[in-house]
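Need coordinates for the following:
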Amino acid sequence: MRAFLFLASLLFFLHTQAQQNNVTVKASYDPDAIAELYDRIPLGLEFRYENGQVHKTEGYLRGSYRWRNIKINSSNGSVQNGYLLINRSQLANQHYTVELTITLPDAPSPVTTKLTLPHLESIRFNHYADSLKKGIRYYLNVEGTFTSGKIYPLDTSAVKFVSSAGTLLGQDLLLNSNDATTRAITVTAVNKRDSTMSISSTIPVKRLLDQ
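Model (predicted):
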């Protein structure tokens, strides 16, 4: 009888362990970390076991699973202490999806999951002034709409400019104060990572009363 009870207990323990070891994982990123622009993104992992237990990683998910107990291989960049460090140029070629292969101490084999990151969907001009004054720098304000639905200003690391007149100084446009012929300037902003994404705007030159 004792042998039977021992065998039953052993089988129950092994069955419980097998359930514990069957795990699925879901990856996410901190939505407040501006993953649309920055290349260092707080990462979160949620582990669901077959027996119903759920464990989350420390960091932005505020779980108890320590990053030092997890080994992660990433198809893009690397994961360091709860942060995903990405190569944004490579990310475009991967359709903005990162595959993570995760090894856990309580799982018999590595598990994989995918994480899709937000990317630029369109760009637009949002001018601060409706006309340009000669001899005064005019800031070219460009905004990007991302697949996350968020809108952020873009700088010259993301877009390049071409103008029909004047001089481009970084993200400023300057028309010489002695210019007496230019009545309007057409400016085009082009996404540096996708030249098919561009936007143009024609900016009138402010005329003085005696001109």
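
rest of the way, CA atoms for contacts and neighbours
Will do.

I'd guessed residue 204 sits against residue 165; true?
No. The criterion here is Cα atoms under 8 Å, and residue 204 misses it with residue 165 at 11.6 Å.

what separates the residue nearest to residue 188 when sequence neighbours are not counted from residue 146, distance-wise?
The shortest distance from residue 188 to any non-neighbouring residue, by Cα to Cα, 6 or more residues apart in numbering, is to residue 200 (4.2 Å). Counting by Cα to Cα, to the nearest Å, the gap from residue 200 to residue 146 is 19 Å.

Neighbours of the residue nearest to residue 188, how many?
15 (other Cα atoms under 10 Å).

and for the helix or strand harbouring it, what are the contacting residues?
Assigned by DSSP states H and E, residue 200 falls within strand 194-204. The contact list for strand 194-204 (Cα atoms under 8 Å, 6 or more residues apart in numbering) reads 122-125, 130-132, 183-191.

Can you name the element that comes right after the longest helix seen in the chain?
Determined from DSSP state H, the single longest helix within the chain is helix 2-21. Toward the C-terminus, helix 2-21 is succeeded by strand 23-29 as the next helix or strand (DSSP H and E).

just checking, what packs against that next one?
strand 40-49, strand 111-116 (3 or more Cα pairs under 8 Å, 6 or more residues apart in numbering; DSSP states H and E).

The same query, at a cut-off of 10 Å, please.
In terms of contacts (3 or more Cα pairs under 10 Å, 6 or more residues apart in numbering; DSSP states H and E), strand 23-29 is packed against strand 40-49, strand 54-56, strand 97-103, strand 111-116.

Following up with a second sequence; could you model it the same way so I can compare the two?
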Amino acid sequence: MKKILLALLVVVIGNGVFAQKIDSIYFHLYTDSLKKGFYNYINVDGKTADGKWLPLTAEEIIFSTEKDTTLHFKNNDLFIDSAYGRETVTVKAVLKNNPQIWKEVTIYIRKRGFDEPLLTNEQILQEYRKPKKKS
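Got it, this is the predicted structure:
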């Protein structure tokens, strides 16, 4: 009897997992620009018919960019070589089990370098304490 109940439970749970059909996909980026010389995580979520969101990985999504040897994906991470010369990157995500569901986004490349020193705690506090100008 326990084996039958266990088998029934597995079937019910399994059906619930596979019943989550994705109707659409969306980019939810963590940043407004991508960095050269780094892996940039490209976050794609799927929306199901019942309105739930599911995170998607390279197991469910085919990622692509413009044909350029300075760009390559490793799972959800897009590496942009420092030799990349354009101001933007266009990323396309296609749902593997339904290629009719896809999205494309153009993302800017960070222009400022990383050599700018960060403000110290004291500098931040001084900025905060400055009297605000009245308009």
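
circling back to that earlier point, right, so the helices and strands packed on strand 23-29 of structure 1: which one is the most enclosed?
With neighbours taken as mean count of other Cα atoms under 10 Å, these reach their highest mean count in strand 40-49, at a mean of 20.

OK, contacts around the residue most central in space within structure 2?
In structure 2, the centroid-proximal residue (Cα atoms, centre = their mean) is residue 43; its distance is 1.3 Å. Contacts for residue 43 of structure 2 were tallied using Cα atoms under 10 Å, 6 or more residues apart in numbering; they are 26, 27, 28, 29, 30, 55, 56, 57, 76, 77.

Counterpart of residue 65 of structure 2 over in structure 1?
Taking TM-score structural alignment, residue 65 of structure 2 has residue 163 as its aligned residue in structure 1.

How many neighbouring residues does the nearest residue to its match once chain neighbours are set aside have?
Counting by Cα to Cα, 6+ apart, residue 163 of structure 1 lies nearest to residue 187, which is 4.4 Å off, once chain neighbours are set aside. Here the number of neighbours of residue 187 of structure 1 (other Cα under 10 Å) works out to 20.

Let me see the ranges of the helices in structure 2.
Using DSSP H, helices in structure 2 cover 2-18, 121-129.

distance between the ends of stretch 178-193 of structure 1?
Start and end residues of stretch 178-193 of structure 1 are separated by 37 Å (Cα to Cα).

List the buried residues in it.
182, 185, 187, 188, 189, 190, 191 (16 or more other Cα atoms under 10 Å).

which of those residues lies closest to residue 11 of structure 1?
Set against residue 11 of structure 1, the nearest of these by Cα to Cα is residue 191 (61.2 Å).

For that closest one, what is the corresponding residue in structure 2?
Aligned counterpart of residue 191 of structure 1 in structure 2: residue 95 (TM-score structural alignment).

got a list of what its match touches?
22-25, 46, 56-63, 101-103.

The same query, at a cut-off of 7 Å, please.
Residues near residue 95 of structure 2 by Cα atoms under 7 Å, 6 or more residues apart in numbering: 60, 61, 62, 101, 102.

What of residue 80 of structure 2?
The neighbours of residue 80 of structure 2, taking Cα under 7 Å, 6+ apart as the test, are 36, 37, 38, 39, 70, 71.

what's the matching residue for it over in structure 1?
Under the alignment (TM-score structural alignment), residue 80 of structure 2 pairs with residue 175 of structure 1.

Which residue is the nearest non-sequential neighbour of that match?
Spatially, and ignoring its direct neighbours in sequence, residue 175 of structure 1 is nearest to residue 166 (4.4 Å; Cα to Cα, 6+ apart).

how deep is the one you found tucked in, by neighbour count?
By other Cα under 10 Å, 17 other residues sit near residue 166 of structure 1.

now the contacts of residue 43 of structure 2 as CSV including neighbour count and distance to residue 124 of structure 2?
What follows is the contacts of residue 43 of structure 2, written out as CSV (neighbours: other Cα atoms under 10 Å; distance: Cα to Cα, whole Å):
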residue, neighbour count, distance to residue 124 of structure 2
26, 18, 36
27, 16, 33
28, 11, 30
29, 14, 28
30, 11, 24
55, 13, 37
56, 16, 39
57, 17, 39
76, 19, 35
77, 17, 33
